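> okay, predicted coordinates and the sequence, questions at the end:
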Amino acid sequence: MRTALLQSSGRPGSVVENLKVLDEAAGRAAAAGAGLLVTPELFLTGYAIGDGLARLAEPADGEAADAVAETAARHGLAVAYGYPERVSDGTGTVFNSVQLVAADGTRLANYRKTHLYGGFERAHFTPGGRQVVQAELGGLTVGLMICYDVEFPENVRAHALAGTDLLLVPTAQPHPFQFVAESLVPVRAFENQMYVAYVNRVGQEGEFEFVGLSTLAGPDGTARARAGRAEELLLADVEPGLLAASREANPYLADRRPGLYGTPD
């Protein structure tokens, strides 16, 4: 499945403008044969917008979600997008979420970030409580995660054990942590025998300088495609044949000894 990674910070603070950026990218991705478009973390609103996160947050079935679904259906490709999710229970709870929408506009899966990074995120979001969220797409089992979550090996291993083939990781990775994109993400893909689509914001936004370097890492531990430091629509293929061959050659999951991995007394 050809996968498009939209490396962009969009227009922080404007959902309307970000929906336009998403629509334009979806058109280009579909024209290039992509079946899936993935955006960065909190793409619909912007990341470093302070209290604007709560103000612009919407339910998973809100107006912005409907607009994304319409874009996906019109261009005929699935879309995974980051956004702040407000729970419709009157509590004011807001999650840092990613939603996957099918090519016909059907909402397939919604994931809430479980590991919040730093005081900024903890001040604005509640951590999610569900580790593995998946959906079937294009013959692949697709898993969802957000940024800091991928830096915990237990998280990605849980996806591997649950059968994830392609892990989508919308990201807001700032300087000086570019080694995560450059080194850690390909290692996560190799040690768990899956594809990892790590899609970052880029440029200066408030106090954060996002480093770009979005990548589709393969189960062979290589970056099958890598973006630079500017806005870019990156295209790369997820190949089931390579995935099967790599899993046969690297039996990490079969060779595990879980009885040794418990918490020390």
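Ah, there it is. Computed from a prediction, not measured in an experiment: that's the story for all the values here.

> from here on, contacts and neighbour counts on C-alpha atoms
Will do.

> count the neighbours of residue 226 for me.
Residues contacting residue 226 under the criterion other CA atoms under 10 Å number 19.

> so what's the closest residue to it other than its chain neighbours up against?
Leaving aside its sequence neighbours, residue 226 sits nearest to residue 215 (CA to CA, 6 or more residues apart in numbering; 4.5 Å). Shown in contact with residue 215 (CA atoms under 8 Å, 6 or more residues apart in numbering): 5, 181, 196, 197, 198, 199, 223, 224, 225, 226, 227.

> tell me where the stretch 151-265 of the chain has strands.
Assigned strands in the stretch 151-265 of the chain, in chain order: 166-170, 195-199, 202-205, 208-211, 215-217, 223-226, 232-237 (criterion: DSSP state E, counting those that start in this stretch).

> got another one to weigh against that:
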Amino acid sequence: MQVSIVQYDISWEDKSTSQAYMNAMLDASPPHEHGFVLVPELCDVGFSMNLETIVDDRTGEWARQRAIRDRVWIQYGFADRDEHGRGLNCTAIADPSGRVHDRYTKVHPFSHGLESKHYAGGDRLVLVEVGDLLVCPMICYDLRFPELWRLARRAGAQAFAIGASWPAVRHEHWRSLLIARAIENQAFVIGCNRCGSDPHLDYAGGSLIIDPTGTVLAEADDTPTLLQADIDPSAADGWRNEFRCHDDVHEALLGTIEVVRSNPA
């Protein structure tokens, strides 16, 4: 299976320009049919708290149409609201027919960056069968909470796909933690970080595709990049069967969370 990451400089709160940029990158190097495409957190507006401006259906419609056009799976980031009007930082996967699977809401809003004042946290994990690969979507700050990833691994996740707006000042944390999550969960980790800048922060890109042993298969620099690598979905289970470290996990230490095995919406 081919994995593609669209790393680019998001146009601040400008969906039309951002979507056109992503389209141009994908048109220039079309992904393989039935491959997996990952774009950043809040993929066409940037890390904005301006819910009045950014919450609408255009992001999902773009992802659905792009998935149909290229016959691929696309994980995209977008904002929504809950029943109380609070923001939700979400990601969802559209399949090659354009159907959208259950969305994941970021469990850990970034309180240091005041995200938690505008966005409510989610309370469940989502697993999506992407061809022969069981993928768990994650979002940015979730990377710092390994217990969440371990719960997904316990539920069967073979790969984690995380879209982010990870600041340049902590770039080394991004890289180190992605590799650690791959090693400790014996899973593929696909991490898409934006590059460029917004009115508040600079971003260093550094998107990565990592195999279940922690080996980096592909890595981007700090410029707009369509990063691609071919992966073998069976490699996660193969490595887990060969090196059975998870047999020694103390399950009582993990806690619980609802895990949804996704169906198309």
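Looks like it came in fine. As the structure is a computational prediction, the values presented were derived from the model and not from experiment.

> buried deepest among the strands of the stretch 151-265 of structure 1, which one?
Mean neighbour count (mean count of other CA atoms under 10 Å) peaks for strand 195-199 among the strands of the stretch 151-265 of structure 1, with a mean of 31.

> that one corresponds to what range in structure 2?
Under TM-score structural alignment, the match for strand 195-199 of structure 1 in structure 2 covers residues 188-192.

> superpose on structure 1 and give me the mean offset of the matching stretch.
Here the mean offset of stretch 188-192 of structure 2 against structure 1 after fitting is 0.7 Å, by mean CA distance after the TM-score superposition for structure 1.

> need the residues that contact that stretch.
5-7, 38-40, 158-164, 178-179, 181-182, 205-212, 236.

> again with stretch 226-237 of structure 1
1-9, 25, 29, 34, 202-203, 211-216, 224-225.

> what do you get for stretch 81-95 of structure 2?
41-42, 51, 55, 63-64, 67-68, 71-80, 100-106, 109, 118-122, 128, 130, 137-139.

> can you do 7 Å?
Outside stretch 81-95 of structure 2, the residues that touch it by CA atoms under 7 Å, 6 or more residues apart in numbering are 51, 63-64, 67, 72-80, 100-106, 118-120.

> what's the answer for stretch 35-52 of structure 2, then?
Counting by CA under 7 Å, 6+ apart, 1-7, 10-15, 18-19, 54, 72-79, 87, 118, 139, 163-165, 192-194 sit against stretch 35-52 of structure 2.

> now that stretch: buried residues?
By neighbour count on 16 or more other CA atoms under 10 Å, the buried set for stretch 35-52 of structure 2 is 35-49, 51.

> then stretch 239-249 of structure 1?
240, 243, 246, 247.

> next, the contact list for the last one, please.
Contact partners of residue 247 of structure 1, counting by CA under 7 Å, 6+ apart, are residue 193.

> cutoff 8 Å now
With contact set as CA under 8 Å, 6+ apart, residue 247 of structure 1 has these partners: 193, 219.

> the second one too?
Listed by CA under 8 Å, 6+ apart, the contact partners of residue 243 of structure 1 are 165, 193, 194, 195, 218, 219.

> I figured the third one hits residue 219, correct?
Yes: counting by CA atoms under 8 Å, residue 194 of structure 1 does reach residue 219; the two are 4.8 Å apart.

> more neighbours, these two?
Remark: of residue 194 of structure 1 and residue 219, residue 194 carries more neighbours, 31 against 28, as counted by other CA under 10 Å.

> what ranges do the helices span in structure 2?
For structure 2, the helices defined by DSSP state H cover 15-28, 51-54, 58-70, 146-154, 171-185, 235-242.

> using JSON lines, lay out those together with distance to residue 96 of structure 2.
Listed next are those as JSON lines, based on distance: least, CA to CA, whole Å:
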{"stretch": "helix 15-28", "distance to residue 96 of structure 2": "15"}
{"stretch": "helix 51-54", "distance to residue 96 of structure 2": "25"}
{"stretch": "helix 58-70", "distance to residue 96 of structure 2": "5"}
{"stretch": "helix 146-154", "distance to residue 96 of structure 2": "24"}
{"stretch": "helix 171-185", "distance to residue 96 of structure 2": "26"}
{"stretch": "helix 235-242", "distance to residue 96 of structure 2": "23"}
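
> who's in contact with the most centrally placed residue in structure 2?
By CA atoms, centre = their mean, structure 2 has its centre lying nearest to residue 162, at 2.5 Å. Going by CA under 8 Å, 6+ apart, residue 162 of structure 2 touches 40, 41, 137, 138, 139, 140, 189, 190, 191, 192.

> what's the match for it in structure 1?
Per TM-score structural alignment, residue 162 of structure 2 is aligned with residue 169.

> quick one: map the residue nearest to residue 226 of structure 1 onto structure 2.
Residue 215 of structure 1 maps onto residue 208 in structure 2, by TM-score structural alignment.

> what's around the alignment partner in structure 1 of residue 66 of structure 2, how many residues?
In structure 1, the residue matched to residue 66 of structure 2 (TM-score structural alignment) is residue 71. Neighbourhood size, residue 71 of structure 1 [other CA under 10 Å]: 25.

> wait, isn't residue 71 of structure 1 in contact with residue 21?
No: using CA under 8 Å, residue 71 of structure 1 is not in contact with residue 21; the gap is 10.9 Å.

> wouldn't residue 33 of structure 2 be in contact with residue 72 here?
Yes: with contact defined as CA under 8 Å, residue 33 of structure 2 counts as touching residue 72 (5.4 Å).

> the more surrounded of the two?
residue 72 (25 against 15).

> the contacts of stretch 35-52 of structure 2, buried ones only, as a PyMOL selection?
Here is the PyMOL command that selects the buried residues among the contacts of stretch 35-52 of structure 2 (16+ other CA under 10 Å):
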select buried, resi 1+2+3+4+5+6+7+10+11+12+13+15+18+19+54+72+73+74+75+76+77+78+79+87+118+139+163+164+165+192+193+194
